[in-house]
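J.: Need a 3D model of the sequence below.
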Amino acid sequence: MATNTLPDQTDETATRGSDSGETNFNETFLRVLSPLSSLRLTVVLFAMAIFIILAGTLAQVNKDIWVVIDEYFRTGIAKIEFKIFFPPSFFPNLDQQNIPGFIYFPGGWLIGFLMGLNLFAAHLIRFKVQAKGKQRTIGWTIIAAGSLVTWLVIISGANKDGFQGYSLLSWQALWWLLEAGVGVATVAGCVLFFYIDKHRRAERGLILGITILLGCLLAWFISQGQAARFSDASMRI
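T.: Sure, this is the predicted structure:
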């Protein structure tokens, strides 16, 4: 059977159609995510988070902290009564219990979910990974080290019930680690100062200033000895 279409042309047409369909899908996906990556949405969510934290703090005047956590933060929608904004300490002559009205407001779970979605969309659309090779490896290494340190801080602190317990490291050991961290940061600053190109004066000046401050802090720690050591309560924080 005769045909005017060559096999190569048919394959090329199919490939173009496939690429066009994939491109249209990507454009549609990015168009849907674009409003979610908005900086205005970020600002609004931060404002909502600040408000729900304020409301939860004021609500603790009349309610136990764990009740407030469940009603304001571990929920999708929180019921906020107007009377919590008139605490007796600020309005001693006002009968707080007779103030009517309430509003429903996004709770901690909903705000947190939207914040995560906003951050995810922003990373997909607005933020582009520019580091390559060695720089990217160093970046991932620093992130992994930071995650490890965060995990160590969590497991070495008080237990999950909120009662102060014995940590895996003593306060003196934590103080030594703090001094060691300042020392390592000082040395790293010196190395980075000489590693950066001399024409990048702003970066070199900033690093030099920070390194000098860290060096002075380390020298003060060493010269003062135990007198410079933070109290146990400060170390816990």
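
J.: going forward, measure contacts between C-alpha atoms and count neighbours the same way
T.: Will do.

J.: Could you tell me which helix of this protein is the longest one?
T.: helix 7-33 (DSSP state H).

J.: What residues sit buried inside the helix or strand that that helix is followed by?
T.: As assigned by DSSP states H and E, the chain's next helix or strand after helix 7-33 is helix 39-59. Neighbour counts over helix 39-59 (16 or more other Cα atoms under 10 Å) mark 42, 45, 48-49, 52-53, 55-59 as buried.

J.: Could you also give me the structure for this second sequence? I'd like to compare it with the first:
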Amino acid sequence: MLTKKIFAIIVSFCFLTMAASTVLAAPSLNGPTGMIHTPTADVPQAFSAGIYHLDEAKTGTLNMTLLPRLEVGATRWNPDLGDDTTAFHAKWGFMPETAMTPGLAVGVEDIGDEYERSPYIVASKALPLGFRVHAGTGGGRFKDKVFASLETTINPVGVVTGDSVFPATTLIAEYDGEDTNFAVRLSILPGLKAEAGWRGLDDSSYYGLSFTY
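T.: So this is what the prediction gives:
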């Protein structure tokens, strides 16, 4: 009986984490729905958009889900030096995440090879105690590399203190194959998130807003 109760608690944690991460999903800096510089197996139901300010550039992303679990999108880069560049990407979540198995997705960043065309495969899985892990590999910027990230959502249902509500906040740690990055993703309103972080690349920071539906 005790074993069954422990198993039920673990499964409940997994479902809670899956629900929270779906709500807090957002475009990555490179475009596809993901963490900081890496994609996840998540595919929002309709669309997601984000605008970010980096030390060396500004970037805006728009993603649309045209078919079930097929995300397509474009990212517009506005470097401080050089011309504006648009990079297209696509991701197919061919295996949805369950309480017992990871979600799996394949995709391509920068389909037109403006910077570096990068196909990838990535897995995402909720863990007990509110954690969720993502890991993948591929070609292009991911060639001969493994990327991984860990996220945890603080207060997925909200903590009421007096008349105020502390919003759901996701803490992110990521290794993108070359550098380690960290970020905080704060849910302001349903679907609307503020994000700020630090990137190991050139020891630089970023911040921005995103909306996911």
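
J.: Please state their TM-score.
T.: Superposed pair, TM-score by TM-score structural alignment, normalised by the length of the second structure: 0.23. Supporting alignment: 77 aligned residues with a Cα RMSD of 5.4 Å.

J.: hmm, back to that, helices and strands around the longest helix of the first structure, which ones?
T.: helix 108-125 (3 or more Cα pairs under 8 Å, 6 or more residues apart in numbering; DSSP states H and E).

J.: Show me what secondary structure element comes after the helix it packs on.
T.: As assigned by DSSP H and E, the chain's next helix or strand after helix 108-125 of the first structure is helix 134-156.

J.: For that following helix, buried residues please.
T.: Per 16+ other Cα under 10 Å, helix 134-156 of the first structure contains no buried residues.

J.: rewinding a little: compute the inter-axis angle for the longest helix of the first structure and helix 108-125.
T.: For helix 7-33 of the first structure against helix 108-125, the angle by axes from the mean of the first three to the mean of the last three Cα atoms, to 10 degrees is 140 degrees.

J.: Can you point out the buried residues in helix 7-33 of the first structure?
T.: 30, 33.

J.: In a helix, Phe7 of the second structure, correct?
T.: Yes: per DSSP: H, G, I helix; E, B strand; the rest coil, Phe7 of the second structure lies within a helix segment.

J.: and the gap between Tyr120 of the second structure and Ala87 of the second structure?
T.: For Tyr120 of the second structure, the distance to Ala87 of the second structure (Cα to Cα, to the nearest Å) stands at 16 Å.

J.: contacting residues for the closest residue to Phe131 of the second structure other than its chain neighbours?
T.: Leaving aside its chain neighbours, Phe131 of the second structure sits nearest to Thr152 (4.6 Å; criterion: Cα to Cα, 6 or more residues apart in numbering). The contact partners of Thr152 of the second structure, by Cα atoms under 8 Å, 6 or more residues apart in numbering, come to 130-132, 170-172.

J.: Just the ones of those in strands?
T.: 131-132, 170-172 (DSSP state E).

J.: closest to Lys193 of the second structure among those?
T.: Proximity of those to Lys193 of the second structure (Cα to Cα) peaks at Thr170, which lies at 10.1 Å.

J.: All set now, cheers.
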